[in-house]
Structures are given as structure tokens and as C-alpha cells.
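Q: Sequence and predicted structure below; questions after.
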Amino acid sequence: MTRGPATPLPGPHELRRLRKAKSLTQADVAARVGVTRETVRSWETGRTTPRGSTREAYAQLLTEPAHTGAEVAVRHEQAVPALVGAGATPHTDRADHAEEQPPKDVEPALPVPSLTPAQAFDALYAFCAPALVRQTYLLTGRRELARESVEKAFQLAWHRWPEVAVDRDPAGWVRATAYEYALSPWHRMRLRHRHPEAPPAGADDRALLDVLLELPPVYRRTLLLYDGVGLDLPETAAETEASTPAAAGRLLHAREAVAARLPELAVPQELHRRLAELASIERLRAAKPRTVRWDGERRARHWTRAAIAFTVLLIGATTLTLRTAPDHYEAPLAPGEMVRGVPPRAAPGPLSQAEVKLHAKLKSETVNGPERLVPENR
């Protein structure tokens, strides 16, 4: 009995492209095929190649029809542990590569049932929201702001659900939106944000949170994405809208700042563990997905009504202006000019003797009726 030829696989770069085209992380592929994440990384870098049944399962996974981003998130809800990150699994050390594990029995993937938009949104929210609230707390140090940021991000996601549902990484879309809202400088103008919240109970947790909050926001975000969520450097750079060298420089600067205050966290594995512990002790809870959807819909209705009212007011003001505005040109009045050569008007002075006699005569000979106007013939 002869063995059939091995299933052909494309090159390492094409393997990485096919994985990203299906909105899968290396951890997702490792969970589906039955190997470690480091093994999948070595396949995509060309150091090793899969063999046997692992190769068959890997090829089948890359060639099966792709699903929407929301369906992929639902399918892998149990495959990704909710430690700190909601978009990728935490790492141990990116410089160490574990040896390839022996292949395991691979079960065929179950077909993904078709979901309504509300069901897909609720599944994505239940999968991402709890971990995302903990991440945002590490980013801001404020519990209420963390919950508010996550709710605002999901409300915007529900408002743009046709766009988010087909996104290659819906969890990353929501995470980036929540981070942007949480780090907005406008929060400083709010009254309740002028007073600090109660710090964590443990002294070590307070020290770590203080160090994180002293970092610039972009450095803090880079450190959280790389050492907390577990994204690789290119993905971290893309989410922070920076180049890969710039993201690497920010990460090194943030690590140095943390290690200078807390030398025991100079090892990346220890820093990741402490971040996970600090995020998990707060017991932060997110709202129900149905509540988030309803609040988003109500807010959208209010904004729509406000926009309609403003439009009607603008149309009314424009109509009133057109009604009352002049419809022809009116020349302006010429400015006054001084006329020279005219004697000034003299004020009346005292009466002369002759004028006094005439005045007395006219007063004594008053005639009533129209005869007064008739001159006498003398």
C-alpha cells in the first residue's frame, strides 16, 4: 500500500495572506488545527512545514469558504481565552519558539448557522465586551469611563453594523473605537472627571496603574496592545496608525519606563501576567447587549429628530429672510454738505413802537367769520 502525495501548500507569505483574508489569528488557526501558536508562526515564516494529518487540516482550513467577520468571531468564541485581549491571545515571549507538537485528531468544522444582525451583534458583544472593559480600565484608570467607552463603541458598531459585520476583524474595529473614545482629551472638561477615582486596593496594583497612567497615551496604548492584548508588532502599528519602527520605539520606551519604576516587570512575561491580574481584580461588568442596542437606537432617533428640527428651523429662517428682504435696489441718501453764503436765521427780537401799536389795533378790531379775510375799502 503506497502513501499518496502530500497536499501542496503555497509559500509562507501566501499562507499568512490566506489566514488574514479569512479574518483568523494565529491562535485561531492553532486551535483549529491542534498545534501551538508558535508552530503556526514558524509555518508562516518558512522555518518548518506541516506534515501528515496536520498538513491536510491546515490546507483545508485555508481553502474553505470564508465567512463574515461576525460569524468568525462567533465560531471562535471558545477558542480564544478571555485573559486581557479580545482580538488575539496573550503571548509568552516572541523571541522563543516552541517545538512543533505532535499532530492531534482534527474534527471537521461544524457549519456556522446563519444569524440575524441582532444575534450576531449580541454574540460579538458577549465575546468582546467583558475583556474590552478591562482593557479600557488599564488604559484610563477610570471604571465608569471604561464602561462608557465600550458601550459607545458598540453603539456605533450597531449603527454601522453592515460595515462592521463584513469587516475582517470586527473585534479590532470595536476595540479601536473604544480606545479612541476613552483617550479623547475632551473628557477633562467633564465635571465628574475632575476628581480621581479610588485606586486599587493592593499596593503593587496601585504602583503598576500609576506607572501606566504616567505614560503618554500613545505609548500606553502600544504597550497594552502588545504586552496585554497580545497583538504582534505590525498589527499594533496598524491599530495605532503608526509605522512599525515607530511602534517598536514606543514599546521599548514604555517598557523602559515601567522597568525603571518596577524592576521586577522588566521581563515581558511578568509584565503580561501583572497586567492580566490588574485587569481581573476590578470585577468590571458591561451592560447587556440588548440594552446597548436599545440605547444606541434611542440616541440615534434623538439625533435624527434634532437634525430634522434644525433643518426645519434653518428653512424657516431662510424663508423669512427672503420674504422681508428688499426686492429692488435703493440708492443710499447722499451725505449732507455745508452751503456757504446764506446768512444765518436771526431769532425774533423785541417789537418796535410801531409794531406794538399795530398789534394792539389788530387785537381790538377782531372780526369773527369770513369777513375777517375781506379787506376794507378805504
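A: That came through, no problem. Residues are numbered from 1 along each chain as shown.
Q: From now on I want contacts and neighbour counts done on CA atoms only, so please keep to that.
A: Will do.
Q: tell me which residues in whichever helix or strand residue 361 is part of are buried?
A: Under the criterion of DSSP states H and E, residue 361 resides in helix 353-364. In terms of neighbour count (16 or more other C-alpha atoms under 10 Å), helix 353-364 has no buried residues at all.
Q: again with stretch 57-68
A: Within stretch 57-68, the residues scored as buried using 16+ other C-alpha under 10 Å are 57-59, 61-62, 67-68.
Q: could you say what helices and strands the helix holding residue 361 packs with?
A: In terms of contacts (3 or more C-alpha pairs under 8 Å, 6 or more residues apart in numbering; DSSP states H and E), helix 353-364 is not packed against any helix or strand.
Q: and it, how far out from the chain's middle?
A: With C-alpha atoms, centre = their mean, to the nearest Å as the basis, helix 353-364 stands 98 Å off its chain's centre.
Q: repeat for stretch 321-330
A: Taking mean C-alpha positions (C-alpha atoms, centre = their mean), stretch 321-330 and its chain are 46 Å apart.
Q: on that earlier part again, in helices, which of the buried residues of stretch 57-68 fall?
A: Among the buried residues of stretch 57-68, the members found in helices (DSSP state H) are 57-59, 61-62.
Q: wouldn't residue 151 be in contact with residue 292 here?
A: Yes - under the criterion of C-alpha atoms under 8 Å, residue 151 makes contact with residue 292 at 6.3 Å.
Q: residues touching residue 309, list them.
A: Contacts for residue 309 (C-alpha atoms under 8 Å, 6 or more residues apart in numbering) come out as none.
Q: tell me how far whatever helix or strand it lives in is from the chain's mean position?
A: Using DSSP H and E, residue 309 falls within helix 289-324. Centre-to-centre, helix 289-324 and its host chain are 22 Å apart (C-alpha atoms, centre = their mean).
Q: What residues sit buried inside it?
A: Going by neighbour count (16+ other C-alpha under 10 Å), the buried part of helix 289-324 is 289, 292-293, 296-297.
Q: Below is structure B, check it against A:
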Amino acid sequence: MTRSPATPLPSPEERRRLRESRSLTQAQLAQRIGVSRETVRAWESGRSTPRGRKRETYVKLLTATPAPAPTGRRSERPGRPLELPEPSEYPESPSVLTPTQAFDALYAFCAPALVRQAYLLSGRRGLARESVERAFQLAWDRWPEVARDRDPAGWVRAAAYEWALSPWHRFRPRHRRPEPPPSEPSERELLDVLLHLPPPYRRTLVLYDGVGLDLPETAAETEASTRAAASRLLHAHEIVAARLPELSDPRVLHERLAELASSEHLRSAKPPEVRDGSERRARFWTRAVVAFTVALIGAVALTLATAPTHYAPPLPPGETVQGVPPQMAPGPLSNRERKLRSKLREELQHGPQRLAPQPR
């Protein structure tokens, strides 16, 4: 049953505004409609449109009470405000949180699940924690951009996945040694199958079957077309089903992935530690850039001080002189030559300092 054209569905921006005017989060609205939070997010971003009874329920929940017009203060900050999972846990509303409070709330909501997902991607406990910490350090370094993003959790998740799947980790000494596998044989088999999948297939499988994103969202997060994401997912399911036939059912695969991710009891760092690490890293790189700039300026100044001030043309190459007799070895002197030598020696001793030729 479709809705009458007389009551059309609001635009994506208006849907978000109507929901926020009723003080509803995406999770709360999704629970009332009976869909996932990712589905509501896709409706508000315009990537998909509700249909049938879900569309009717969605429109009724948005338009049940008149929505107040947006205030001038809200228009001063463009972009989507950071949403928190449970607003009732905090003394203030999300719109008045400081950057530190908003970052800590996002970290507390996303970090535990992200560590488990990174473990499914990398198979290493230390690398999983490191990936999440580096992703949130990057998010804190670019917090104005992340806070205005439509999906801050997706932004951090993409950064953590990129770090966990980086091929450069194989050159790090501590990652050359294998880690102890899970204790359960079934979990070891599933982790081994995941780690033998190509990284793009593994990431698509975790996003679709582990996180629960739909196909367009999975394609967008993996920076691929919907057809390419569907092909990767199909091949990943075929490989997993060939190794573990009992996981051919997507629901069973989802449950097994959740059990494998939660069985390790991975812990994440505290939000202040992550923020301090981001600031230390920023200071380190700032000092490194300053030191490199000073060294470069010093090298240029030394070059200018020691460089020649005028042009010195190079010496021309030597030329071969024709007609020069070959050098001969000295032989015995004749009587005439001996007399001449004696005369020259006497002239040098008693005569002038300079010899002048005389006519014979």
C-alpha cells in the first residue's frame, strides 16, 4: 500500500529536522518503525526511500506534531550535529556539548564495537586496538570536519578499517610473529577463512554481515559501485560457504561473526588517552616540520655564503703541438760542448747576473 500523493514524503533535510524537533535519535525512531538505525540514516541522507507501511509509519511519526521552525542559532552551524546513542545519559543536550564531551561520547559509543570489527579484519588483538586509537586520534585532529559530518561513526569506522587493512604492517617486527588463535576450534576456522579472503572482500563481508549495513551503504563506505560491492559480497559468501557449509545462511554467519568478535574481550583505551596521543602526535610533527624548515634554511644560507661571487671560465683542453722533435736521452759531451759549459760556469761566477749573447 503506497501513500497518496497528496501527502508526499518530506525532503531528506526536512526529515532530519522533523526528527530532531521531536527530540528523537535515529536509534529511537528506528525502534518505533521496526527497522535498523542504518536504514533511518539512509532515509535521511536520501540514499533510499521508505515504502509501504513503513513509509506511512515514518511520515506519521515525523508529522504527528507541528515542527517548530529552525532557529537562527542552528543555521549558524551548517552540517549535521553529532548524535549520541543515549541523550538521557548526559546532563546536557547534544547541541550544547563541548568538543571534548562530544568526542568522548562518540568514542564511548563506537570504540568497543570498532575494536571487535578491526579484530575480524586483521586477526590481531593489538593491531585492532591500535587501529581504533589511530582512527580516533585522526578524528580528534580533524574534529571540526568530523563533527559536521552526516555520519561521524562511519567516518571513524572507515579510518579504522583503512589502518587495520594497511599492507605496510607486514614489515613491522612485532607483526611478523603470529598471535595465539582463538580457543574454540569453530572460531579458529572462521577466523582463518576471514584472513584468507582478499582485503576488499573481507571488508565488504564485515560491513554487510557483521555491522549490518545495506548494500548501497557498504558500497559507499568501501568506495566502490553497488555492483562491485555485490560481486565482492557474493564471492566472499561462496568462499566462506565452500570452507564452512554451515555458514551459508547469512543469519548464521552474522551470529558467528558476532560470537567471534565478542569472545576475545578486547578493551579500548580511555578517551583522554586517545586525545592526549593525538595532541602529542600533532606536536611531534609540528616540531619535525619546524626542524626540517630550519635545516633547509641553514643549508641554503651556507650555500649562498660559500658560493663563488664571479664566473670563472673553465680551462680549455690542451692542444697537440706539431713539429716538436722527440725527446732524446743525453749522451756524452763533445770537446766543444765541454768548453762551452766551462765558459758558462765561469761567466756565472764572475760575470754579470744576466748573460747576453755575443757575436762570434
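A: Noted; the coordinates are in hand. Computed from a predicted structure; not experimentally measured.
Q: Report the TM-score for the pair.
A: Overlay of the two chains. TM-score (TM-score structural alignment, normalised by the length of structure 2): 0.80; 331 aligned residues with a C-alpha RMSD of 3.6 Å.
Q: residues in contact with the helix holding residue 361 of structure 1?
A: Outside helix 353-364 of structure 1, no residue touches it (C-alpha under 8 Å, 6+ apart).
Q: so stretch 192-206 of structure 2 corresponds to what in structure 1?
A: Alignment of stretch 192-206 of structure 2 against structure 1: residues 210-224, by TM-score structural alignment.
Q: Give me the contacts around that stretch.
A: By C-alpha under 8 Å, 6+ apart, the residues outside stretch 210-224 of structure 1 that reach it are 135, 138-141, 183, 236-237, 240, 247, 250-251, 253-255, 257-258, 261.
Q: Among the residues you listed, which ones are in helices?
A: Using DSSP H, these in helices are 135, 138-140, 236-237, 247, 250-251, 253-255, 257-258, 261.
Q: Select from the residues you listed the one having the most neighbours.
A: Highest neighbour count within these, by other C-alpha atoms under 10 Å: residue 135, with 31 neighbours.
Q: Map that one onto structure 2.
A: Using TM-score structural alignment, the partner of residue 135 of structure 1 in structure 2 is residue 117.
Q: so how many other residues sit close to the closest residue to that match other than its chain neighbours?
A: In space, and not counting its chain neighbours, residue 117 of structure 2 is closest to residue 261: 6.7 Å by C-alpha to C-alpha, 6 or more residues apart in numbering. Residue 261 of structure 2 has 23 neighbouring residues, counting by other C-alpha under 10 Å.
Q: and what of residue 154 of structure 1?
A: Close neighbours of residue 154 of structure 1, defined as other C-alpha under 10 Å, add up to 27.
Q: and the counterpart of it in structure 2, what does it touch?
A: When structure 2 is aligned by TM-score structural alignment, the residue opposite residue 154 of structure 1 is residue 136. By C-alpha under 8 Å, 6+ apart, the contact list for residue 136 of structure 2 reads 107, 156, 274.
Q: And residue 129 of structure 1, by the same measure?
A: 150, 286.
Q: quick one: it from residue 157 of structure 1, how far?
A: Per C-alpha to C-alpha, to the nearest Å, residue 129 of structure 1 is found 12 Å from residue 157 of structure 1.
Q: Over to residue 214 of structure 1?
A: 31 Å.
Q: quick one: which of those two has more around it?
A: Counted by other C-alpha under 10 Å, residue 214 of structure 1 and residue 157 do not tie: residue 157 has more neighbours, with 21 against 12.
Q: Work out for me the element that one sits within.
A: Using DSSP H and E, residue 157 of structure 1 sits in helix 143-159.
Q: how distant is that helix from the center of its chain?
A: Averaging C-alpha positions (C-alpha atoms, centre = their mean) puts helix 143-159 of structure 1 9 Å from its chain's average.
Q: Mean deviation, that helix versus structure 2?
A: Compared with structure 2 after fitting, helix 143-159 of structure 1 has a mean deviation of 0.6 Å; criterion: mean C-alpha distance after the TM-score superposition for structure 1.
Q: in that helix, what's buried?
A: Buried residues in helix 143-159 of structure 1, counting neighbours by 16+ other C-alpha under 10 Å, are found at 143, 145-158.
Q: Might one say that residue 277 of structure 2 is in contact with residue 138?
A: No - under the criterion of C-alpha under 8 Å, residue 277 of structure 2 makes no contact with residue 138, lying 10.0 Å away.
Q: and the helix holding residue 309 of structure 1, which stretch of structure 2?
A: Aligning helix 289-324 of structure 1 against structure 2 (TM-score structural alignment) gives residues 271-306.
Q: next one: stretch 182-201 of structure 1
A: Per TM-score structural alignment, the counterpart of stretch 182-201 of structure 1 in structure 2 is residues 164-183.
Q: ok now the matching stretch, how far from the chain's centre?
A: Offset of stretch 164-183 of structure 2 from its chain centre (C-alpha atoms, centre = their mean): 18 Å.
Q: contacting residues around that stretch?
A: For stretch 164-183 of structure 2, contacts defined as C-alpha under 8 Å, 6+ apart pick out 118, 121-122, 124, 127-128, 131, 188, 199, 264.
Q: if we go to 6 Å?
A: By C-alpha atoms under 6 Å, 6 or more residues apart in numbering, the residues outside stretch 164-183 of structure 2 that reach it are 122, 131, 188.
Q: next one: stretch 159-175 of structure 1
A: With C-alpha under 6 Å, 6+ apart as the test, stretch 159-175 of structure 1 has contacts from 23, 68-70, 87, 153.
Q: Ends of that stretch, what's the gap?
A: Stretch 159-175 of structure 1 stretches 16 Å from its first residue to its last (C-alpha to C-alpha).
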